[in-house]
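A.B. asks: Next one to model:
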Amino acid sequence: MTYNSSSVLIVDDEAGIRTALRVNFSRNGWDVETASGVREASRLLENREFQLVVSDMRMPDGDGLEVMRAARAASASTAVILLTAFGNVPDAVEAMRNGAFDYLTKPIAFDQIEEAAARVMQQIAPTAQGEVMDACAMVGRSPRLLRSLQRARAAANTDTDVLVEAESGTGKELLARFIHDASPRARKPFIAVNCAAVPEHLLESELFGHARGAFTGATTAKAGKFEMAHGGTLLLDEIGEMPLNLQPKLLRALQEREFERLGETRSTKVDIRVIATTNVDLASMVDEGKFRSDLYYRLNVIPLDLPPLRERPEDIELLARYFAEKFASRTRGQAQPLSPDFMERLRAHNWPGNVRELGNFMRRMCSLHPGVVLDAERFDQEFQMRARPAVSAIAPAAPVAVAAPGVPIRDLERAHLESTLEMTRGNRTQAAEMLGISIRTMRNRIREYGLPPRRYA
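C.D. replies: Just a heads-up that it's a prediction; the model follows:
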């Protein structure tokens, strides 16, 4: 997605970060200005209006809070995203409460920045409703999808908690963002926590925060996700992975909208809207004694679902073209032509990984076959590659495809990583050996590129 006629001010005292962010935003069509500190940023804000300000939290001549105040003074509509290497800075939490659009910790993944920037632009120029819905990349025109989105829009006008039950890869987090962005809380923080990705012994601290000295290694106090989401929306992703022993405390926090940090007795009240998502049947988990019934009913006030891609085949062509245009915009190139027989193959495939699988497939095809028509032959070659049996040892070196100049290295690396994992049927150890990297690096790359962790075990 290209954001035309949109301006962003990047404020950071580290030249390398300014340059990296400038390149990333420029590639997506933004008009970019940079500043090395608070004073320079304030001068720029006095002389022109920006749709977005991305500011470091700590700089030699001040902090991101001062930049945010200067941006607010210049234009009340300017969105501010704060970046920091200090994830527990109390002032940053306070900034979120006072209207910062988002708060990201370093090192920053460009995908995170792009997602936040996309949400800024959706608020500046909301997508019109019509036959094709493209809100937060919820692309499609199937009646089932549109019904789900209409129900989600109605839910957005309330403060009622929502439970989204759908298969992996259907876009549950995108639907949650859609609800947040369509709600009166849109200018307040959207905070997400993946209950499956946080180790069980750290999840309570992640949700509710902790006091200094609450446990070994707690050298400073830390605000939890509940506190950071004050005024906005808290997404509890993969809620079915919530440990049973933590569920009573979560239930109380949802009922009372208050909690205690680990190591404290003082309660903290918050004003939040909670959206929970799951790819498992929570009602069955309740029957099996794996999930508390009272917590389930507390979450399931407004139930929503998203249809799997195999049940909305009329959306496959729209999605394929959307992804082709999205990836082309990153290199300022033209979207690759998709032949009729390629589309036929796409529609015939079952897509067990849903929209995520289709998006990853299109990214891989556009990265490995730039500037050519994607046709049935290339589709078949790709799936023949994926169908190869797992290797028991490091395979002989195969000819390496060389992409055309201008294709981002990140896209090539992601596509190569995913292809290698598909070749080994998701065996991380074998894939790491073939790529000459450690298993720890492999895990980090899977997380960095947003590949489904359970698929690659």
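A.B. asks: can we go C-alpha only for contacts and neighbour counts from here?
C.D. replies: Fine.
A.B. asks: what residue of the protein is the furthest out?
C.D. replies: No residue in the chain sits farther from the centre than P396, which is 36.4 Å out by C-alpha atoms, centre = their mean.
A.B. asks: need the contact list for that residue.
C.D. replies: Contact analysis of P396 by C-alpha atoms under 8 Å, 6 or more residues apart in numbering lists nothing.
A.B. asks: Would you mind measuring from it to D411?
C.D. replies: Plainly put, P396 is 24 Å away from D411 if you go by C-alpha to C-alpha, to the nearest Å.
A.B. asks: Could you find the closest non-adjacent residue to N24?
C.D. replies: Spatially, and ignoring its direct neighbours in sequence, N24 is nearest to F110 (7.4 Å; C-alpha to C-alpha, 6 or more residues apart in numbering).
A.B. asks: Check N350 too.
C.D. replies: Once flanking residues are discounted, N350 sits nearest to R310: 5.8 Å by C-alpha to C-alpha, 6+ apart.
A.B. asks: how near is that neighbour to R364?
C.D. replies: Separation of R310 from R364 (C-alpha to C-alpha): 21 Å.
A.B. asks: who has more neighbours, those two?
C.D. replies: Neighbours per residue (other C-alpha atoms under 10 Å) separate R310 from R364, with R364 holding more: 23 against 18.
A.B. asks: To check against the first, give me the structure of this:
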Amino acid sequence: MSETRSALIVDDERDIRELLVMTLSRMGVRCDTASNLGDARNQLQRNTYDLCLTDMRLPDGSGIDLVGEISQKYPETPVAMITAFGNVEAAVEALKAGAFDFVAKPVDLPVLRDLVRHALDLQQARKAGSDAVASRLYGESPAMTTLRQTIAKVARSQAPVYIAGESGVGKELVARTIHAEGARADAPFVPVNCGAIPSELMESEFFGHKKGSFTGAHADKPGLFQTAEGGTLFLDEVAELPLPMQVKLLRAIQEKSVRAVGANTEHPVDVRILSATHKDLAKLVAEGKFRQDLYYRINVIELAVPPLRERLEDLPGLSTKIMGRLAEAQGRGVPTLADDAVKALREYPFPGNVRELENILERALALSDGDVLTASDLHLPRGGATSESHQAAAAAGVDPRSIDPRDTATSALPSYIEEIERAAIQHALQENRYNKTKTAQSLGITFRALRYKLKKLGID
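C.D. replies: Sure thing, here's the model as predicted:
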């Protein structure tokens, strides 16, 4: 049984505190609560936490202040910010103050659970050191051996690195490993999703702004480059940068200095640039959608992260490592994969790569009590996206003819099926007056499977 994790929840709304406590408790995380900054500071002085969740607005100050204090005084405690829906500026400000992530109100429970898992993974990796990060780049295949050897080399240099690969292969993990194994390991690693920042805010977020430089600029504000000073700036989904911003980014990289919006002078910055995208950047350059000069500046060294289907020899060992991590979190023994399960995994194309493998194994462990996982325990998709979604729709009482084929693309399928499952389960609960045993029987699934579904879908 792994040691109990702990979290501090800071919010002045009682309902939010209770929701967060209930959700984290079900994940095996012990929770303390505080309703203001003063209470939070007292709790932090008395206890050590594996995670802190804090609201943006508190009765006696801003949650941003708490984020900054925790980053300085308790660097081993990851802190996430709870922001108002759509408040991108607050979210980015929290990230720059030291928050590892943020979640918007009203709180989406699946998003929250993913955030908590990610935070605890990061916190555990920090304690164990850079080797823990590197060890997750598992693989004995020639492609992965070469990748690790290349990472070890580029980590010792300061050259910009471009990380190419499909969604789910672990591009950010590669970037974090480069940072953790290099000379900048003790300085900030600042990841930014280039597609998540509105274009009108992009220059301000990257380079900062001066007080009064535009409406709403009530104070000087540092940008992401300044936040990453001495460390690494990871530009994820760099292909999403608009062309005007590409020009400004190119100049900042070339001159090693930035000019805040509204400033008269430039400010030197010492930042290593790592970038990544799942798109074909060279093709975008040929089409005139990405600047060739910027491409060559960020692509000084290119690392190609192989998709899972091209290193199938790693599947058994990789699955064992993932199951070991999951089983430890669940406080149970590590199951083994039956021969038919290994065969099924080898024959599956894994469009979602390692991320999808982790989701498949997490679901299998949650639904199986045995020591051996068979192919049927994996519940791998069969018959293509369209037929599977039609079958799920029929099971939930939805007319398959109402399904737009565009909605059954692989990227949209998981969330689409979850909505169908949620509707079917909620209907069955109502029909059985919320008797979970009868609900499970009516759906033709086990009580354990129903309990897993309720937790996964956030149905309370």
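A.B. asks: Mind checking the TM-score on these two?
C.D. replies: Aligned and superposed, the two chains score 0.70 in TM-score terms (TM-score structural alignment, normalised by the length of structure 1); 408 aligned residues with a C-alpha RMSD of 4.6 Å.
A.B. asks: Quick one: residues in contact with stretch 98-115 of structure 2.
C.D. replies: By C-alpha under 8 Å, 6+ apart, stretch 98-115 of structure 2 touches 23-24, 67-68, 71, 78-86, 91, 94-95, 119, 456-458.
A.B. asks: And stretch 188-205 of structure 2, how far out from the chain middle?
C.D. replies: 16 Å (C-alpha atoms, centre = their mean, to the nearest Å).
A.B. asks: now do stretch 133-149 of structure 2
C.D. replies: Remark: stretch 133-149 of structure 2 is offset 21 Å from the chain centroid, using C-alpha atoms, centre = their mean.
A.B. asks: what does stretch 261-277 of structure 1 give?
C.D. replies: Worked out by C-alpha atoms, centre = their mean, stretch 261-277 of structure 1 lies 22 Å from the chain centre.
A.B. asks: Please enumerate the strands of the stretch 301-450 of structure 2.
C.D. replies: Secondary structure of the stretch 301-450 of structure 2 (DSSP state E, counting those that start in this stretch): strands at 301-304, 336-337, 372-373.
A.B. asks: So for R57 of structure 2, which of the ones you listed sits nearest?
C.D. replies: Taking C-alpha to C-alpha, strand 301-304 is the member of the strands of the stretch 301-450 of structure 2 nearest to R57 of structure 2, at 41.5 Å.
A.B. asks: which other residues reach that closest one?
C.D. replies: Contact with strand 301-304 of structure 2 is made by L147, T150, V154, A159, P160, V161, Y162, I163, A164, G165, as judged by C-alpha under 8 Å, 6+ apart.
A.B. asks: Could I get the contacting residues of the first one?
C.D. replies: Just to be clear, that refers to L147 of structure 2. Going by C-alpha under 8 Å, 6+ apart, L147 of structure 2 touches L303, A304, V305.
A.B. asks: Could you pull out the helices in the stretch 251-400 of structure 1 for me?
C.D. replies: Using DSSP state H, counting those that start in this stretch, the helices found in the stretch 251-400 of structure 1 span residues 282-287, 293-299, 316-330, 340-348, 354-368, 376-386.
A.B. asks: Output those as a markdown table; include the columns distance to T19 of structure 1.
C.D. replies: Putting the helices of the stretch 251-400 of structure 1 into a markdown table (distance: least, C-alpha to C-alpha, whole Å) gives the following:
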| stretch | distance to T19 of structure 1 |
| --- | --- |
| helix 282-287 | 46 |
| helix 293-299 | 43 |
| helix 316-330 | 16 |
| helix 340-348 | 39 |
| helix 354-368 | 24 |
| helix 376-386 | 36 |
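A.B. asks: Redo the strands of the stretch 301-450 of structure 2 as JSON lines? Include distance to L224 of structure 2.
C.D. replies: JSON lines is the format used below for those (distance: least, C-alpha to C-alpha, whole Å):
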{"stretch": "strand 301-304", "distance to L224 of structure 2": "22"}
{"stretch": "strand 336-337", "distance to L224 of structure 2": "44"}
{"stretch": "strand 372-373", "distance to L224 of structure 2": "45"}
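A.B. asks: want to throw the ones you listed into a markdown table with mean neighbour count and distance to Q246 of structure 2?
C.D. replies: Listed next are the strands of the stretch 301-450 of structure 2 as a markdown table, based on neighbours: other C-alpha atoms under 10 Å; distance: least, C-alpha to C-alpha, whole Å:
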| stretch | mean neighbour count | distance to Q246 of structure 2 |
| --- | --- | --- |
| strand 301-304 | 16 | 19 |
| strand 336-337 | 19 | 47 |
| strand 372-373 | 18 | 49 |
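A.B. asks: Out of those, the one nearest L413 of structure 2 is which?
C.D. replies: Nearest of the strands of the stretch 301-450 of structure 2 to L413 of structure 2, taken as C-alpha to C-alpha: strand 372-373 at 24.3 Å.
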